[in-house]
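S.K.: Attaching a predicted model along with its sequence, questions to come.
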Amino acid sequence: MKPVLYGYFRSGTTWRVRAALNYKGVAYDYVPVNLVKGEQSQAGFKARNPQGLVPALEVEGATLTQSPAILEWIEETWPQPALLPGDPMLRAKVRAFCAAIGCDIHPIQNLRVLKKVKALTGAEEAGPDWARHWITLGFEALEEMVSPLDGAGGFLFGEGPSMAEIYLMPQMFNAERFGVDLEPFPKLVAANAAAQAVPEFAAAHPSRQPDAG
């Protein structure tokens, strides 16, 4: 039985899982959960994920939540093509890059946080200003983390894509959406372009999802 992915087309965390499944060649069914309409807070979905967050991946009679855990499960279940390097030190560097996005940048500029920032300030532009600030600050660190590595072909940590690009693509999308100046981040821009040229990653783009219309 195919895995079933519950997600939202513009959700960065769902995008990560789509990209990984596509890259591994894993067929899956997709069930849209409209975050704008609040479907993630309805009882039916919260029975799958008590946090009321996407993505959720139903597989083998279980439901997996939290994209880092899902991505690790995907990598362990379908180890080829690999998304984590074989070298332990380089693998740790990839995981650190992913954690910088997944723990420190993305969570504080997702939809529910931006709504709360706007509600607390009463300012229409508070949310976008908040997002730009934290994305820029995070990108400054990420650019330094990858600059000495000089990945081939524009990729960050080797000759091909890794988990780092899977985390980077959605965050770059949000950076562009919020009007972040990307000129100071040439390594990140190059890696994003290289990743978007990978057909399996391109198929995971929000614009190509059934609920994007």
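M.R.: Received it, and whenever you're ready, just let me know what you need. Numbering: from 1, shown residues only.

S.K.: rest of the way, CA atoms for contacts and neighbours
M.R.: OK.

S.K.: To what extent is G122 buried, counted in neighbours?
M.R.: 11 (other CA atoms under 10 Å).

S.K.: now A123
M.R.: Counted by other CA under 10 Å, the residues lying close to A123 total 10.

S.K.: and if you look at Q196?
M.R.: For Q196, the number of neighbouring residues by other CA under 10 Å comes to 18.

S.K.: ok, the residue lying closest to it once chain neighbours are set aside to A62 distance?
M.R.: Closest residue to Q196 in three dimensions, ignoring its sequence neighbours and counting by CA to CA, 6 or more residues apart in numbering: A202, at 5.2 Å. A202 sits at a distance of 28 Å from A62 (criterion: CA to CA, to the nearest Å).

S.K.: more neighbours, those two?
M.R.: Remark: of A202 and A62, A202 carries more neighbours, 16 against 10, as counted by other CA under 10 Å.

S.K.: Would you indicate which residues of the longest helix along the chain are buried?
M.R.: Here the longest helix in the chain is taken by residue count, with DSSP state H as the criterion, and it is helix 126-146. Of the residues in helix 126-146, 126-128, 130-132, 134-136, 138-139, 142-143, 146 count as buried by neighbour count, 16 or more other CA atoms under 10 Å.

S.K.: Give me the angle between the following helix or strand past that helix and helix 126-146.
M.R.: Toward the C-terminus, helix 126-146 is succeeded by helix 163-177 as the next helix or strand (DSSP states H and E). Between the direction of helix 163-177 and that of helix 126-146, the angle (axes from the mean of the first three to the mean of the last three CA atoms, to 10 degrees) works out to 140 degrees.

S.K.: which residues are contacting helix 163-177?
M.R.: For helix 163-177, the external contacting residues (CA atoms under 8 Å, 6 or more residues apart in numbering) are 12-13, 15-16, 19-20, 83-84, 94-95, 97-98, 101-102, 106, 132, 135, 155-157, 188-189, 191-192, 195-196.

S.K.: One more: stretch 34-45?
M.R.: 7-8, 33, 46, 52-54.

S.K.: what would these look like in CSV with distance to L71 and neighbour count?
M.R.: Converted to CSV, those look like this (distance: CA to CA, whole Å; neighbours: other CA atoms under 10 Å):
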residue, distance to L71, neighbour count
G7, 14, 26
Y8, 17, 26
V33, 20, 23
K46, 21, 14
G52, 19, 19
L53, 16, 23
V54, 13, 24
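
S.K.: and the residues you listed, which two are the farthest apart?
M.R.: Set against one another by CA to CA, the contacts of stretch 34-45 have their most distant pair in Y8 and K46, with a gap of 14.9 Å.

S.K.: And here is the other one:
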Amino acid sequence: MKLYSYWRSSTSYRVRAALNLKRLSYEIVPVDLVAGVQRKEDYLTLNPGAGVPTLVLEDGTTLTQSLAILDYLDATWPEPQLIPFDPLQRARVLAAAHTVALDIHPVNNLRVLGELKTRFGATQDQLTDWMCHWMRLGFEALEAQLEENTPFVFGAVPDIADLCIIAQLYNARRWGLDLTHYPKLRGVEEACLALPEIAAAHPDQQPDAKVIS
């Protein structure tokens, strides 16, 4: 398999972690979002949405959208299970994952920030404030949902909610959001990064990672 990925992309981070946890072999193909590679014609033939990640299977089938890819991986390689079978637990896990993937991420992605800057003249400080605002609201909701005294979001093993949360926490740290008020989320991050499979998916460990002062 080939995973078209950008090192700092939180959606790519989620999928890399899942592939590693399931011990699947894949090749990373870097897509430089800042340089606009995602808008070039050859990439658009793979992913008309001009985003990452894109997963190309062994038979050439192309999958896009990180949550759809995670659902496919879990259905095809169910160990370790990332999306519970139990209907109630499944709903709780997906609600937490969606808080990140549907409430926080869509208003903080590169395209939205670009529009705020070019169309409305937002400064970098205003963009940072915008991102931190939405992360703060989402993290407050998540902190209230997480169970007590468990290393991961809902128990003893990571699931799709954990993968979404740790990727968003990476962004939060990048943009200087104070995480003091989210001890449960920080605990989840610590537990996840203690796993070699997830640590290897971290943006700083990617082949296209850049040293930016």
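M.R.: That came through fine. The shown structure was predicted, so the numbers you read here are calculated from the model rather than taken from an experiment.

S.K.: hmm, back to that, going by distance to P184 of the first structure, which of the contacts of stretch 34-45 of the first structure wins?
M.R.: Within the contacts of stretch 34-45 of the first structure, proximity to P184 of the first structure (CA to CA) peaks at Y8, which comes in at 30.3 Å.

S.K.: how close does the counterpart of that closest one in the second structure get to N109 of the second structure?
M.R.: Matched by TM-score structural alignment, Y8 of the first structure corresponds to Y6 in the second structure. Distance of Y6 of the second structure to N109 of the second structure, given as CA to CA: 13 Å.

S.K.: Provide a list of residues in contact with F178 of the first structure.
M.R.: Taking CA under 8 Å, 6+ apart as the definition, contacts of F178 of the first structure comprise 128, 131-132.

S.K.: change it to 6 Å
M.R.: Taking CA atoms under 6 Å, 6 or more residues apart in numbering as the definition of contact, the neighbours of F178 of the first structure are P128.

S.K.: residue ranges for the strands of the first structure, please.
M.R.: Using DSSP state E, the strands of the first structure run over residues 4-7, 29-32, 56-59, 62-65.

S.K.: which of the ones you listed is buried the deepest?
M.R.: Across the strands of the first structure, the average number of neighbours (mean count of other CA atoms under 10 Å) peaks for strand 4-7, which reaches a mean of 22.

S.K.: Quick check: which helices or strands does that strand pack against?
M.R.: With contacts defined as 3 or more CA pairs under 6 Å, 6 or more residues apart in numbering; DSSP states H and E, the secondary structure elements packing on strand 4-7 of the first structure are strand 29-32, strand 56-59.

S.K.: distance from the first one to the second structure after superposition?
M.R.: Once superposed with the second structure, the aligned residues differ from strand 29-32 of the first structure by a mean of 0.7 Å; criterion: mean CA distance after the TM-score superposition for the first structure.

S.K.: helices or strands up against that strand?
M.R.: Applying 3+ CA pairs under 6 Å, 6+ apart, one finds that strand 29-32 of the first structure contacts strand 4-7.

S.K.: number of nearby residues for L149 of the first structure?
M.R.: Using other CA under 10 Å as the criterion, L149 of the first structure is surrounded by 13 other residues.

S.K.: That one - nearest residue in space that isn't next to it in sequence?
M.R.: Counting by CA to CA, 6+ apart, F157 is the residue found nearest to L149 of the first structure once chain neighbours are left out, at 6.5 Å.

S.K.: What's the match for the one you found in the second structure?
M.R.: For F157 of the first structure, the aligned position in the second structure is occupied by F154, per TM-score structural alignment.

S.K.: and its match, how many neighbours?
M.R.: Other residues within reach of F154 of the second structure by the criterion other CA under 10 Å amount to 21.

S.K.: Ok, R23 of the second structure next?
M.R.: Other residues lying near R23 of the second structure total 13 when counted by other CA under 10 Å.

S.K.: picking that back up, will you turn the helices and strands packed on strand 4-7 of the first structure into JSON lines that also has distance to N174 of the first structure?
M.R.: Below are these laid out as JSON lines (distance: least, CA to CA, whole Å):
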{"stretch": "strand 29-32", "distance to N174 of the first structure": "20"}
{"stretch": "strand 56-59", "distance to N174 of the first structure": "21"}
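
S.K.: Give the equivalent position in the second structure for I74 of the first structure.
M.R.: Using TM-score structural alignment, I74 of the first structure pairs with L73 in the second structure.

S.K.: Would you agree L83 of the first structure is in contact with S162?
M.R.: Yes - between L83 of the first structure and S162 a contact is recorded at 4.3 Å, counting by CA atoms under 6 Å.

S.K.: thinking again about what came up before, for R208 of the first structure, state which of the contacts of stretch 34-45 of the first structure is nearest.
M.R.: Y8 (11.9 Å).

S.K.: so what's that closest one up against?
M.R.: The contact partners of Y8 of the first structure, by CA under 6 Å, 6+ apart, come to 32-34.

S.K.: and if you look at F9 of the first structure?
M.R.: Taking CA under 6 Å, 6+ apart, we find F9 of the first structure in contact with 206, 209, 212.

S.K.: Roughly how far does the residue nearest to it when sequence neighbours are not counted sit from S11 of the first structure?
M.R.: On the basis of CA to CA, 6+ apart, the spatially nearest residue to F9 of the first structure that is not a chain neighbour turns out to be P206, at 4.9 Å. Here P206 of the first structure is placed at a distance of 8 Å from S11 of the first structure (CA to CA).

S.K.: Ok, A191 of the first structure next?
M.R.: Between A191 of the first structure and S11 of the first structure the distance, using CA to CA, works out to 20 Å.
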